[in-house]
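Q: What follows is a predicted protein model with its sequence.
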Amino acid sequence: MYKVLVFGITENPGGVESFLLSYYRKIDRTKIQFDFLCNTHARVAYEDELKALGGKVIHIAMRSKEPLKYRWELSDFMKEHATEYQAVWVNVCSLANIDYLKAAKKYGIPKRIIHSHNSQNMDNQFRKILHKINRGKINTYATDFWACSNDAAEWFYNDELLSKVVIINNAIDLSRVAFSEEKRDYIRKQYHVEEKFVVGNVGRLHFQKNQMFALKIMQHLVKKIPSAVLMLVGQGEDEQKLKKRAEELHIESNIIFTGVQSDIGGYLSAFDLFLFPSKFEGLGIAGLEAQVNGLPVISSYGVIPEELKLTDNFHFKKLEDGAESWAEAIADYSHQLNRTDPETVEKCFTKAGFNIDIEVRRLEKLFMEKE
């Protein structure tokens, strides 16, 4: 059995967590097994399913809250268990912390993979400085360099490493987020929006995802489409700020905060249009899932990688055009909304390398190959 120690699962069911779970569900677990090292003693996203699939979930203290305990628990675990693993796979959005790779090298895990999932700094200035410092050190500790997109690779790695980078597509299990008329009716009835024009966004409530801009868009959109509502699926540190801002804009009755939801396919089915105004993305799994569901998507141009566009229903728009211009574009799209049919979705995603059933075989080979 080839065993991989995976870092990247947190308490929040975000894009990285969804990516890892998608591959873990599909990988040949008779040959390759994942265990998950988590930087928290709290329950993490999808913990029950990770265990049901055969993975161990190892909790250690959070570095930011208990730094000494964190170092002791990380070292203690690696000292005792590192020899059980053929690879460590570190999935992060920043190089501010490379302790897991350092410990993996010290205690003898032969294949040490660093995987970039973002294309800009989303942390404070101190962590930004740490990221820049560790860019110059990462070659000392990692043996393999992966990224979710070319943009994510260029931000993470120095020029001399770029030739070594392997792009791992954020492939999707098409069936899990496919459109469902039944789920659409159920969720729209649950939130009393059966006759509404539902604009949706899925993601952490965080400045990166730019939901504040989405609220400004809604301020203008409700003047054009009075029945419009914005459904925000997720949780995060900006939640209270967003609720307060909605009240200030007098659109609180047009904004629905659903919190974290497990059935993303169901919520996507309930939407009429997917709003994706992020300030930056490594790639953007939410945008991929929306396209699988067939949804029209309007996404920020120049900051979200262009390779995210896989169907003709995906539209780019510049953030600097302003909220009113975005609202006008959405109002225009509302007159010609059609979901992409499943056959076209499967063809586009398979051709572009985003069909999990195909891509998981490639991942298996990457794990098993020698350095």
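A: Thanks, I have the structure now. Since the model is a prediction, treat every value here as computed from it, not as a measurement.
Q: Only C-alpha atoms from now on, for both contacts and neighbour counts.
A: Noted.
Q: Let me see the ranges of the strands in the stretch 251-371 of the chain.
A: For the stretch 251-371 of the chain, the strands defined by DSSP state E, counting those that start in this stretch cover 255-259, 273-276, 297-300, 314-317.
Q: Mean neighbour count, these: which tops it?
A: strand 273-276 (a mean of 26; mean count of other Cα atoms under 10 Å).
Q: Contacts made by it with the rest, please.
A: 198-201, 209, 214, 268, 287, 290, 295-300, 337 (Cα atoms under 8 Å, 6 or more residues apart in numbering).
Q: out of the residues you listed, which are inside helices?
A: Ala214, Leu268, Gly287, Ala290 (DSSP state H).
Q: ok, the second one touching Val199?
A: Which is Leu268. No. Contact criterion Cα atoms under 8 Å: Leu268 and Val199 do not qualify, at 9.8 Å.
Q: neighbour count winner among those two?
A: Neighbours were counted for Leu268 and for Val199 using other Cα atoms under 10 Å; Leu268 has more, 31 against 22.
Q: gap between that one and Ala178?
A: Taking Cα to Cα, to the nearest Å as the measure, Leu268 falls 9 Å from Ala178.
Q: do the same with Val16
A: Note on Val16: its distance to Ala178, by Cα to Cα, is 20 Å.
Q: can you check Val4 too?
A: Using Cα to Cα, one obtains 30 Å as the distance from Val4 to Ala178.
Q: ditto for Lys56
A: In terms of Cα to Cα, Lys56 sits 29 Å off from Ala178.
Q: the more surrounded of the two?
A: Legend: neighbour count by other Cα under 10 Å for Lys56 and Ala178, higher for Ala178 (21 against 16).
Q: what's the spacing between the more buried one and Gly266?
A: Distance, Ala178 to Gly266, using Cα to Cα: 8 Å.
Q: Kindly report the same for Leu20.
A: Look at Leu20 and Gly266: by Cα to Cα, they are 20 Å apart.
Q: got the contact list for the residue nearest to Phe280 when sequence neighbours are not counted?
A: Leaving aside its sequence neighbours, Phe280 sits nearest to Val303 (Cα to Cα, 6 or more residues apart in numbering; 5.0 Å). Taking Cα under 8 Å, 6+ apart, we find Val303 in contact with Ser278, Lys279, Phe280, Glu281.
Q: what about versus this one:
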Amino acid sequence: MKILQIPTGGLFSDGINSFIVEYVTAMDKSEMDIRVLATNNAEENTLQRVKESGCEVVSIPYRKQNIIKYFFKLFRYIAKEKIDIVHVHGSSAIMSVELLAAKLAGCKVRIAHSHNTICENQRVDQILRPVFDKLYTECFSCGQEAGKWLFGNRNFIVIPNGRSLKKYEYNQKKRLQYRKKLHIPDDALVIGHVGRFNEQKNHKYLIQIFYEFHKRYPKSYLVLIGTGDTVTKVKQQVTELELENYVIFIGAVNNVPDYLSAFDVMLLPSLYEGLPSVVIEWQISGLPCLISDNITNECKITSLVEFESIETTPETWAKDIVELKIEDRNINKDKIFKEVRDAGYDIDEDAKKLKELYESLYSFIK
């Protein structure tokens, strides 16, 4: 059984690619040949994670650079390799590009997987919806809201953004080690954020929140993990607010769980999200999370998550951080793990179920 995973935005360190890597790493790949599509602009960090998972990386030109060339390269590859299942990950009907290439290439199982509750180019999305609905054979979603956004009243299957409990488990030794590495005092309060630098993640507002909090709590730091188009602007904002000594830019890393152990609170003031996998990871690590109320409450699988509106002032968010309950993560660990398992976000179980789905779909075409 040959399966091609296609992240439509390219192979970067974002939520969609994190989903793909977590699943293909945890999955029993016997009698399965899983490949992941990359582009010429693929991020080296994410490429390495895919290769380490035991999957082949397929490189073709980036869709946004030359969509015609991208389409025909993809079509020829699927046809030549006789791919059985194409699993397309995205946020809109623009996935029609990949789904059409797969259909014309003779692929009989074409999965459209919704990872968000909105998209950047809504006009193109609306134009393509009628075509899109005729191209996919199966529809998956990261959550109920993301599924309704893209598939409406059609039946869809929710595939949770499962995570390894062991991998994201809080580690006191790592906490001390990484605080030392970042030159952060043991008694400082550290706010963290993991996400691609783009308009959706609302980093400008995030920095304003930290600015207000830092005025109230000078012994505080903000650590930002990720890369992206807006990182230069954000660094400039940090300089203008004279926060250079307290805001740390990490870039893209393969060991996010190690850094999570060093943090105390997580912020996610996004403009929109589907069901962000990072919030699941943060909860597994026992971290209190303050997130935008634009984000679905489906991601609140423990008592660690609180919501706030991005229509309020940064001062309001700063006050909310002060009021967050920060518990002993070692003592709280077993309780959190049980809540995560009960909510269906244990990757070991989730990967088994996804493999069973693939096998069931494959059996119908053979």
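A: Sure, I can see it. All values derive from a computational prediction rather than experimental measurement.
Q: where does the TM-score land?
A: Once superposed, the chains reach a TM-score of 0.93 (TM-score structural alignment, normalised by the length of structure 2), with 359 aligned residues with a Cα RMSD of 1.8 Å.
Q: Pull the number of nearby residues for the aligned residue in structure 2 for Val360 of structure 1.
A: Applying TM-score structural alignment, one finds that Val360 of structure 1 aligns to Ala351 in structure 2. By other Cα under 10 Å, 22 other residues sit near Ala351 of structure 2.
Q: With Gln190 of structure 1 instead?
A: Neighbours of Gln190 of structure 1 (other Cα under 10 Å): 10.
Q: Could you check how far it is from Asp35 of structure 1?
A: Separation of Gln190 of structure 1 from Asp35 of structure 1 (Cα to Cα): 37 Å.
Q: Next: Ala352 of structure 1.
A: With the distance defined as Cα to Cα, Ala352 of structure 1 ends up 29 Å from Asp35 of structure 1.
Q: Need the max-distance pair from the contacts of strand 273-276 of structure 1.
A: Using Cα to Cα, the two most remote members of these are Lys209 and Leu337, lying 23.9 Å apart.
Q: more neighbours, these two?
A: Applying other Cα under 10 Å to Lys209 of structure 1 and Leu337 shows that Lys209 carries more neighbours, namely 19 against 14.
Q: Go ahead and confirm the more buried one touches Ala286.
A: No. Using Cα under 8 Å as the test, Lys209 of structure 1 is too far from Ala286 to be in contact (10.6 Å).
Q: Overlap in contacts, the two.
A: Shared contacts of Lys209 of structure 1 and Ala286 (Cα under 8 Å, 6+ apart): Gly203.
Q: which ones are touching Gly259 of structure 1?
A: So Gly259 of structure 1 contacts Leu232, Val233, Gly234, Gln235 (Cα under 8 Å, 6+ apart).
Q: separation between the aligned partner of the third one in structure 2 and Glu56 of structure 2?
A: Same thing as Gly234 of structure 1. Taking TM-score structural alignment, the alignment pairs Gly234 of structure 1 with Gly226 from structure 2. Distance, Gly226 of structure 2 to Glu56 of structure 2, by Cα to Cα: 24 Å.
Q: swap in Leu324 of structure 2?
A: On the measure of Cα to Cα, Leu324 of structure 2 and Glu56 of structure 2 end up 43 Å apart.
Q: And for Asp159 of structure 1, the neighbour number?
A: With other Cα under 10 Å as criterion, Asp159 of structure 1 counts 11.
Q: what separates it from Asp263 of structure 1, distance-wise?
A: 40 Å.
Q: before we move on, what about Tyr301 of structure 1?
A: Remark: distance between Tyr301 of structure 1 and Asp263 of structure 1 (Cα to Cα) = 28 Å.
Q: now swap in Tyr46 of structure 1 and tell me
A: Distance from Tyr46 of structure 1 to Asp263 of structure 1, by Cα to Cα: 12 Å.
Q: Between those two, which is the more surrounded one?
A: The neighbour count for Tyr46 of structure 1 versus Asp263, taken as other Cα under 10 Å, is higher for Tyr46 (18 against 11).
Q: How about the more buried one: what's its closest non-neighbour residue?
A: Nearest residue to Tyr46 of structure 1, sequence neighbours excluded (Cα to Cα, 6+ apart): Pro13, at 7.4 Å.
Q: Could you double-check that that neighbour lies in contact with Ala45?
A: Yes. In terms of Cα under 8 Å, Pro13 of structure 1 counts as a neighbour of Ala45; the distance is 5.1 Å.
Q: in the stretch 101-250 of structure 2, which spans are helices?
A: Counting by DSSP state H, counting those that start in this stretch, the stretch 101-250 of structure 2 has helices at residues 122-135, 144-151, 172-181, 203-216, 231-240.
Q: from those, which stretch is densest packed?
A: Across those, the average number of neighbours (mean count of other Cα under 10 Å) peaks for helix 144-151, which reaches a mean of 22.
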